[in-house]
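Engineer: got a predicted model here, sequence first, then my questions.
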Amino acid sequence: MAAEGAGVTVSVDDSALDAAAAPLLDKLLVDGVASKLTAQDPTLWGADAEPEAAIRLAWTTLHKTSRPLIGEIEALRAELRSEGIDRVVLAGMGGSSLAPEVITGTEGVALTVLDTTDPGQVADALAGDLDRTVLVVSSKSGGTVETDSHRRVFARAFTEAGIDAARRIVVVTDPGSPLAELAEAEGYRRVFLADPNVGGRYSALTAFGLVPAGLAGADVARLLDQAAVVADVLAADSADNPALRLAAALGAAHDAGAEKVVLADTGSGIAGFGDWAEQLIAESTGKQGTGLLPVVVEGPDAPGFADAGTDAVPVVIGPSAPGAKLSTRGPLGAQFLLWEYATAIAGRLLAINPFDQPDVEAAKQAARSLLDDPAGLGGGAEPATVVGAVQVYASAGTSGNGGLADILREFLDTVPADGYLAVQAYLDRLDDASAALLRPELAKLTGVQTTFGWGPRFLHSTGQYHKGGHQNGVFLQLTGGVEEDLDVPDRPYTLGSLQLAQALGDGQVLTDRGRPVLRLHLTDRAAGLAELVRAVQELAS
């Protein structure tokens, strides 16, 4: 059955799922959840969640409250372009980077996104025309280590090129953050203060989403228009409310054991929506040993979609496709608001607080400890074995013995029934893009749901679910040698050491929680990836 309104549609294409969702939908209607959420009622998720929810619900009215930003963004863009500055680089992580990347990708305008600590990828961004470049430094907390490192590296590069760095840096942050204070002290060109009552993953229609996208040339006013058109429909306590129907279906699927949400695009016209939805769903729901794990796949024909088992519900963005149980259609601004409503409501059905991220800090603390103790960056031990350009570091449960195919086979055998495999590539997502091909190959080989994430980008997304959600994942980490590292000015570490510390820190936390982790360190990235692909092919033959 479909729920449609104001240009956005949710279809439940599986009759059994539709029937299972019906009582949940009825309960949501009786409780008046949609209207209460729109009225920013913080009691919807229970007493424990109320203090956090009370300062995290302003996203329901952003289609109105973000309107004044449009003129400010347009004025700054015109000012920059009059000075020959038309290249926008965004330094941001998670909620500060994913929405702008989707917006600009959909609009077909150029935005260089830095959500990495890989020195090669950052060096490539530096190699662009600095004379034409403005850096948008975007961080809600104002203390994000990756973003602060990017700011320092670019400020030095601007200065060394004879450019006034302060005139080339624009800041987006919350009022009173350390970054806001620094921007004022340094005299940065412009500071946009975002609404502090919106969490990062719900911030697509705040300054975090709109400023970098708008400066790059996206029509962000149209984005707000699209959200405004659907807002009243999503606020209604009606069986035709698409957000209620989507949340009820996701909740019913989870109750039946389908804790994974497989996302495929079927020609929606939206570029990379799954990557944005991945953070929203995983970080909002993956906690207290429960949650919905988003699995972003290459398309409806990809392994893990049409052949999904009972532990997963296949969802398409765009027209329905064979194997899909759910589909959502609508323009980008409407889809942003639809999925935010549905995810927050699904949190109520799962009896969790969708606005906190209690397990994210653990990996950050572990990484900081490693940076404070550089000896630990050697991995803490010698590799279990070396196969060509691949050094093998195995956690308990995997011996690391034999050839690379043997090691992979032993590791993949640790995936529990109805578990999942997470491939985590702490590499350059441009130059090492071929690593992403491992996801469908491993999914086809193992028959289990398989995710792929670029590190440390995924730490601000699925990283919460890995540690707080269903504890049935196993983790394949890929790290790589660094040919030319980059110092972080006025910090005792390089980007390369920070990247490795993030990988090792996250691996340590996962291992401490009893999850299998296999780290493959590619001393030569191209050669190591080639050897890894050959090993996967050997297993498949």
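Structural biologist: Noted; the coordinates are in hand.
Engineer: for the rest of this, base every contact and every neighbour count on C-alpha atoms.
Structural biologist: Noted.
Engineer: tell me the helix or strand right after whichever strand or helix holds Leu408.
Structural biologist: In this structure, Leu408 sits in helix 404-412 according to DSSP states H and E. Tracing the chain past helix 404-412, the next element assigned as helix or strand by DSSP H and E is strand 420-426.
Engineer: who are the packing partners of that next one?
Structural biologist: Counting contacts by 3 or more Cα pairs under 8 Å, 6 or more residues apart in numbering; DSSP states H and E, strand 420-426 packs against strand 449-454, strand 473-480, helix 495-512.
Engineer: got the angle between that strand and strand 473-480?
Structural biologist: Calculated by axes from the mean of the first three to the mean of the last three Cα atoms, to 10 degrees, strand 420-426 forms an angle of 20 degrees with strand 473-480.
Engineer: how many residues are close by Arg167?
Structural biologist: Arg167 is flanked by 16 other residues according to other Cα atoms under 10 Å.
Engineer: circling back to that earlier point, can you list the helices and strands packed on strand 420-426 in a markdown table and add distance to Ala248?
Structural biologist: Putting those into a markdown table (distance: least, Cα to Cα, whole Å) gives the following:
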| stretch | distance to Ala248 |
| --- | --- |
| strand 449-454 | 22 |
| strand 473-480 | 25 |
| helix 495-512 | 31 |
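Engineer: need those in JSON lines (columns: mean neighbour count and distance to Ala351).
Structural biologist: Listed next are the helices and strands packed on strand 420-426 as JSON lines, based on neighbours: other Cα atoms under 10 Å; distance: least, Cα to Cα, whole Å:
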{"stretch": "strand 449-454", "mean neighbour count": "25", "distance to Ala351": "24"}
{"stretch": "strand 473-480", "mean neighbour count": "24", "distance to Ala351": "22"}
{"stretch": "helix 495-512", "mean neighbour count": "23", "distance to Ala351": "24"}
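Engineer: the ones you listed: which one's closest to Glu146?
Structural biologist: Closest to Glu146 of the helices and strands packed on strand 420-426 is helix 495-512 (Cα to Cα; 8.6 Å).
Engineer: downstream of that closest one, the next helix or strand is which one?
Structural biologist: strand 517-522.
Engineer: the closest residue to Gly187 other than its chain neighbours: neighbouring residues, count only.
Structural biologist: Once flanking residues are discounted, Gly187 sits nearest to Ala166: 6.0 Å by Cα to Cα, 6 or more residues apart in numbering. Other residues within reach of Ala166, judged by other Cα under 10 Å, total 17.
Engineer: try the one 3 residues further on
Structural biologist: Taking other Cα under 10 Å as the criterion, the count of residues near Ile169 is 24.
Engineer: how near is it to Glu531?
Structural biologist: Noted for Ile169: a distance of 42 Å to Glu531, by Cα to Cα, to the nearest Å.
Engineer: this is the comparison structure:
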Amino acid sequence: MGDLLAGPADVAAGLAVHGADAVDRSAPASVRDALAGRDVPARLAAGDPGLWGPAVEEEATTRLGWLDTHRRSRELLPQLAELAAELEDLDHVVLAGMGGSSLAAETITRTLGRPLTVLDTTDPGRVRAALADRLERTVVVVASKSGTTVETDSHRRAYWQAFLDAGMTEAEAARHFVVVTDPGSPLEATADEMGVVVLPADPQVGGRYAALTAFGLVPAALAGVEVTELLDDAEAVSAALGGDRDNPGLALGAALAAAATTGRDKVALVPDGTGLDGLGDWIEQLLAESTGKAGLGVLPVVVESPQAPGATGPDVLTVSHGGALTAGDVPGGGCEPDLAVNGPLGAQFLTWEYATAVAAVVLGVDPFDQPDVAASKDNTRRILESGPPAQAPSSTEGAIEVYAPPGTPADLTGALRHLVDGVGDAGYLAVTAYLDRVDDAAAAQLRPLLARAAGRPVTFGWGPRYLHSTGQYHKGGPPVGSYLQLTGAVHVDLPVPGRPYSFGELQAAQAAGDRQALADRGRPVLRLHLTDRSAGLAQLLDAIGRWRA
């Protein structure tokens, strides 16, 4: 904590970054000074697409709109107010969107205590539960930048059919939808055919940088959030982002890069208890998908609390985050972070976006593409067309079928030990769960349990949600990851209307497709299939607890 408080904080518009100078000094030469010497702060604030090299320049030209989208987004405010008034009787807001189309809105509503149902799963049980919840009072925000996201299209189809099955006419059903997508996308054409409201996204902003566009603002506004304040906070901090000093975005980005280039390329994201619930999940996608490519990258590790295991380590940069601190508060919420980032949510969004783009300059990666995401999608499509590959479990113990990689122990405890013990000094373990994140929420307890057992960074992601977040890093980042995939039996499936597959089949194909993509890159994957989800999770948690007790 001494280093954190010894140096001056970088503060602008109520957002403070503590500890950046100390992290920068840990590098052989100041990363911050080098960036300032290249005039990076002013060039980025001005939207210079050449910052990441000539190979990136063409794409960056159309992806830097996030720098001032908070200004253009004000044009949405009158329409949002009018729409919220028109749909006042539809007080159950469902957001069907993946990754950058849903994470910001979820963060906003969780932070401000407004109800929002986020549907970012293909688990048939969770989809069925959403469809059964206050259907007549539901407005569905269908959000997809490309307009081709298979999960979101499936959700749209399921809700449309549910409204018709409830006795609504097509015109009545159309009133229950709002679409957010890029102008000219296939989803916009579909929405026109359905006769539903379309609110255009900012085409100059990529999904994970879209927090302050229609993707973040529309569902939040319909859920009752006063979104103007978010734009005001971003506007206030934006004035500082062109300077070499008193620039929290530069301080944060330089510190992330300095740590990553000196052996601390895992970033533990620690909520400090001062609000901003869910911000870590949003930062996770931003950092992982923007930097995890070409064998490089910063691995974000979202931990549950300042006391949770896995927040520290020789190759870990510990970063706490939260709302503004009151006088006399010590940053970190009880842990001793290397960095502490505190301030209003709108300013956090813009500052982290800026910092990620700055870190990418130093790392030498394109912060706007996601070259390895397509691998899992392509595999999923092939599996849906031809069926899943036949595979027999290596062993079955209670409610768990073990699918161990060749050459590893076949039993549950042996396979787990082999996977965890194989995580090297520079490695990490990723737990990915193709389950119901409400009914099977106990699966998330595996992250801290395994982090304590392994003594290494452990991440947790719900499938297929993580495919649109850390999935890029898993396949394109440093090849040091090990993977534990959980799947579960589906006893009551749900068809996807108008498609030759069900949600259960889609979920299974996505899990198999990602396993194949990881295996193709030489990543070790242990799959555990729960024939009874509740019993299997209890059995697994007990096994790991007894193993490392």
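Structural biologist: Okay, I see it. Please read all numbers here as calculations on a predicted model, not as lab measurements.
Engineer: TM-score for these two?
Structural biologist: Laid over one another, the chains give 0.96 as their TM-score (TM-score structural alignment, normalised by the length of the first structure), with 530 aligned residues with a Cα RMSD of 1.3 Å.
Engineer: out of the helices and strands packed on strand 420-426 of the first structure, nearest to Pro175 of the first structure?
Structural biologist: helix 495-512 (27.6 Å).
Engineer: secondary structure element for the residue nearest the centre of the second structure?
Structural biologist: By Cα atoms, centre = their mean, the second structure has its centre lying nearest to Gln285, at 3.6 Å. In this assignment (DSSP H and E), Gln285 of the second structure forms part of helix 279-291.
Engineer: in the first structure, what range does that helix match?
Structural biologist: Aligned by TM-score structural alignment, helix 279-291 of the second structure falls on residues 273-285 of the first structure.
Engineer: all the strands of the stretch 151-300 of the second structure, residue numbers only.
Structural biologist: Using DSSP state E, counting those that start in this stretch, the strands of the stretch 151-300 of the second structure run over 177-181, 197-200, 266-271, 299-302.
Engineer: mind putting the ones you listed in JSON lines, distance to Thr111 of the second structure included?
Structural biologist: Compiled in JSON lines, the strands of the stretch 151-300 of the second structure are given as follows (distance: least, Cα to Cα, whole Å):
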{"stretch": "strand 177-181", "distance to Thr111 of the second structure": "22"}
{"stretch": "strand 197-200", "distance to Thr111 of the second structure": "24"}
{"stretch": "strand 266-271", "distance to Thr111 of the second structure": "12"}
{"stretch": "strand 299-302", "distance to Thr111 of the second structure": "17"}
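Engineer: what's the closest of those strands to Asp91 of the second structure?
Structural biologist: For those, the distance to Asp91 of the second structure is smallest for strand 177-181, at 12.8 Å, taking Cα to Cα.
Engineer: start and end residues in the first structure for the closest one, please.
Structural biologist: Using TM-score structural alignment, strand 177-181 of the second structure lines up with residues 169-173 of the first structure.
Engineer: repeat for stretch 538-547 of the second structure
Structural biologist: Against the first structure, stretch 538-547 of the second structure falls on residues 530-539 (TM-score structural alignment).
Engineer: buried ones in that stretch?
Structural biologist: Using 16 or more other Cα atoms under 10 Å as the test for burial, stretch 530-539 of the first structure gives 531-533, 535-536, 539.
Engineer: quick one: which of the residues you listed is nearest to Gly142 of the first structure?
Structural biologist: Leu532 (38.3 Å).
Engineer: I'd say the closest one and Leu404 touch.
Structural biologist: Yes. Contact status for Leu532 of the first structure versus Leu404: in contact at 7.3 Å, counting by Cα atoms under 8 Å.
Engineer: re earlier: okay, now the nearest residue to the residue nearest to the centre of the second structure once chain neighbours are set aside: neighbour count?
Structural biologist: Spatially, and ignoring its direct neighbours in sequence, Gln285 of the second structure is nearest to Ser469 (4.3 Å; Cα to Cα, 6+ apart). Ser469 of the second structure is flanked by 28 other residues according to other Cα under 10 Å.
Engineer: the one 10 residues further on now?
Structural biologist: When neighbours are defined as other Cα under 10 Å, Pro479 of the second structure has 18 of them.
Engineer: contacts only, for the equivalent of it over in the first structure.
Structural biologist: Mapped onto the first structure by TM-score structural alignment, Pro479 of the second structure lines up with Gln471. Shown in contact with Gln471 of the first structure (Cα atoms under 8 Å, 6 or more residues apart in numbering): 289, 515.
Engineer: kindly report the same for the one 10 residues further on.
Structural biologist: Contacts here follow Cα under 8 Å, 6+ apart; on that basis Gly481 of the first structure touches 521-525.
Engineer: select from those the one having the most neighbours.
Structural biologist: Most surrounded of the contacts of Gly481 of the first structure: other Cα under 10 Å gives Leu522, at 25 neighbours.
Engineer: what lines up with Asp26 of the first structure in the second structure?
Structural biologist: Checking TM-score structural alignment: Asp26 of the first structure goes with Asp33.
Engineer: in which helix or strand would I find that match?
Structural biologist: Assigned by DSSP H and E, Asp33 of the second structure falls in helix 31-37.
Engineer: average gap between the helix or strand just after that helix and the first structure?
Structural biologist: For helix 31-37 of the second structure, the following helix or strand on the C-terminal side (DSSP H and E) is helix 40-45. Superposed on the first structure, helix 40-45 of the second structure shows a mean distance of 1.6 Å to its aligned residues (mean Cα distance after the TM-score superposition for the first structure).
Engineer: list the buried ones in helix 40-45 of the second structure?
Structural biologist: Result for helix 40-45 of the second structure [16+ other Cα under 10 Å]: buried residues 40-45.
Engineer: could you check how far the equivalent of Val415 of the first structure over in the second structure is from Glu188 of the second structure?
Structural biologist: Val415 of the first structure maps onto Val423 in the second structure, with residues paired by TM-score structural alignment. Separation of Val423 of the second structure from Glu188 of the second structure (Cα to Cα): 45 Å.
Engineer: more crowded one of these two?
Structural biologist: Glu188 (24 against 20).
Engineer: now do the contacts for the more buried one.
Structural biologist: Residues near Glu188 of the second structure by Cα under 8 Å, 6+ apart: 147, 179, 181-182, 198.
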